[in-house]
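Undergrad: quick one: sequence plus predicted model below, questions after.
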Amino acid sequence: MVSLAAVVATPTTVLAATSTIGRTWPIAEPDALSEIEGQALRVPDMTTAFGPRGRWSAMKAASLGIARADRTRTVVPFYILDQDIRLPEGKLLYAKGFSFNPLAYVSLPQRLIVVHPRDLPWALRTARPADFILLAAGEPGDADAITLGERHGRAMFLLEERVKARLGLTVAPVIIAQEGQKLVLTEVGVIEADGAKAMRKAPR
C-alpha cells in the first residue's frame, strides 16, 4: 500500500515525464528562430553587392568649412508651405506660401553637434547623452558613420544637404540648441599651433 506521504513527495515532473494524456502530433510548423536565421543567410552582403560603404550615395554627407573662430549666431527656421493644406471636406486651412516657425509649436529636447570626422573625439567629450552627433563630409579614407558609431558605441548621423540648408550651416564644429523660438548656433573655432590642432572648449 502506497502511503499518502509517498504520493505527496513524488515530484510532479517525474509523473509528467511518464504520462501522456490525449493524442499527440509532431509539430508541423518550422521553428521561428530557424526561419529568421535562414532568411538572414540568404540576404546578399551589401558590401559585395554595392562596394565599400564609403562609395554609397546614401552615405555621402554635406560638406562644411572649418570654423576658424568662435562665433554665435541665431536662426529662426521658418517653413514655407509648398502646397495648400485642406481639411477632409476640402475647406482651405493654410494656403500655399504660408510661413510659420515650427519652434513655436515644438521643442528640440537635445542639441545637435555637427563636426567633421577628424573632430569626433572632441564631439564625444562635449556631447551630452541625449545630444545628436552629425558628421559633415570628411577627408578621403575617413571611416563612415556606421563604422564610427560601432567603434564608439554611440549612434552617428550624417549631415544631409537639406539640413545644412535649413539651418544655414557653413562651418563646423558647431553646436545647435534651441532657445525659445529660435536656434542658437555656436561655432567653435580651431587654433592651428605648430602644426597641431587644438579645439577651444565648447559650452556644455
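TA: Here it is on my side, so go on.
Undergrad: C-alpha only now, for contacts and for neighbours.
TA: Will do.
Undergrad: could you pull out the strands for the chain?
TA: Taking DSSP state E, the strands of the chain run over residues 65-66, 71-75, 79-80, 85-86, 92-94, 99-100, 112-115, 132-135, 157-158, 171-172, 174-179, 182-187, 190-193, 196-199.
Undergrad: putting a second one here so we can go through both:
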Amino acid sequence: MKRQLIPTLLTLMVSHANAQIVVGATYPVIERDPTIVIRESLSKLDLPKLLANRKESFRHQYQQIVLPRASEPVKRSHIPFYTVEHDVTDKDGKVIYPTGYVYNPLLYFKLPHAIYAIDQGDTTWLKPLLKQADMVLLNSGDLAEVSNELQHAVYLLDDNTRTRLDLLRVPSKVTQIQSALMIEESVNAF
C-alpha cells in the first residue's frame, strides 16, 4: 500500500505544480518601471550646476593654506621631530613611550618618494619630473584640474602638513637625506 501511495502523491504534486493557484484577490501592477523613473529624474537634474555647487562647498570646507612664491632658490634641512601626545603602551599595558616623548620618525623609516608643493601654474615643469611614487601637494589652484593635467593624485596642502614638512614657499621639493628632510625651494623648476 505504501509503495503505491508515494508514487501517486508525487504524480499529483507534479501535475498541480504546473497549474497556477491564486489565493485571494490579485491586482495589476500599476507602478512605473523604476529604471524609467530614475532616468527621468536624472534628465531633470542640472548636472553642471550641481557639480559647481559641490566644488564650491568643497573649497569652503577645506580652506587651503596659501604659501608665497619662492623669490630665490633655497636649500635647507629640517628634522621633523614628533612629540607623543599620549602614552603608548604594549599589549600588557606597560608604557613604551610616555606622553611628551620626542623622537625623529626618519630614524625608523625612509621616505620612499619626493613630495612636491606647487601652485596650479607649476604643472608644466613638474610633469616630466614626476614619478609614480611622488606626492603632490597643491598650495593654490583647482585640485581636479591639476590632478587631471598631471594624471597623478594631488592633495591639498593643509596647515598640519605644512608645519610637519616646514614648507615656507612654493614650489618646493622635499626629499629625505639620512635622518633629515631636504627642502629645495625653486624660483622656476628643479
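TA: The structure has been received and is ready for your questions. These numbers come from a predicted model, not from an experiment.
Undergrad: next, the TM-score between them, please.
TA: After superposition, the two chains reach a TM-score (TM-score structural alignment, normalised by the length of the second structure) of 0.68; 148 aligned residues with a Cα RMSD of 2.7 Å.
Undergrad: which stretches of the second structure form helices?
TA: 2-18, 34-44, 47-61, 123-126, 143-150, 159-165 (DSSP state H).
Undergrad: nearest to Pro112 of the second structure, out of those?
TA: Closest to Pro112 of the second structure of the helices of the second structure is helix 159-165 (Cα to Cα; 15.0 Å).
Undergrad: circling back: let me have the helices of the second structure in JSON lines, adding mean neighbour count and distance to Val136 of the second structure as columns.
TA: Shown next, in JSON lines, are the helices of the second structure (neighbours: other Cα atoms under 10 Å; distance: least, Cα to Cα, whole Å):
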{"stretch": "helix 2-18", "mean neighbour count": "10", "distance to Val136 of the second structure": "66"}
{"stretch": "helix 34-44", "mean neighbour count": "10", "distance to Val136 of the second structure": "35"}
{"stretch": "helix 47-61", "mean neighbour count": "11", "distance to Val136 of the second structure": "18"}
{"stretch": "helix 123-126", "mean neighbour count": "14", "distance to Val136 of the second structure": "10"}
{"stretch": "helix 143-150", "mean neighbour count": "15", "distance to Val136 of the second structure": "9"}
{"stretch": "helix 159-165", "mean neighbour count": "14", "distance to Val136 of the second structure": "12"}
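Undergrad: now these as a markdown table including distance to Thr89 of the second structure?
TA: What follows is the helices of the second structure, written out as a markdown table (distance: least, Cα to Cα, whole Å):
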| stretch | distance to Thr89 of the second structure |
| --- | --- |
| helix 2-18 | 67 |
| helix 34-44 | 53 |
| helix 47-61 | 35 |
| helix 123-126 | 43 |
| helix 143-150 | 39 |
| helix 159-165 | 24 |
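Undergrad: Ile79 of the second structure is nearest to which of the ones you listed?
TA: helix 159-165 (8.7 Å).
Undergrad: average offset of the closest one relative to the first structure?
TA: Mean deviation of helix 159-165 of the second structure relative to the first structure after superposition (mean Cα distance after the TM-score superposition for the first structure): 0.8 Å.
Undergrad: so that helix matches what in the first structure?
TA: Counting by TM-score structural alignment, helix 159-165 of the second structure pairs with residues 161-167 of the first structure.
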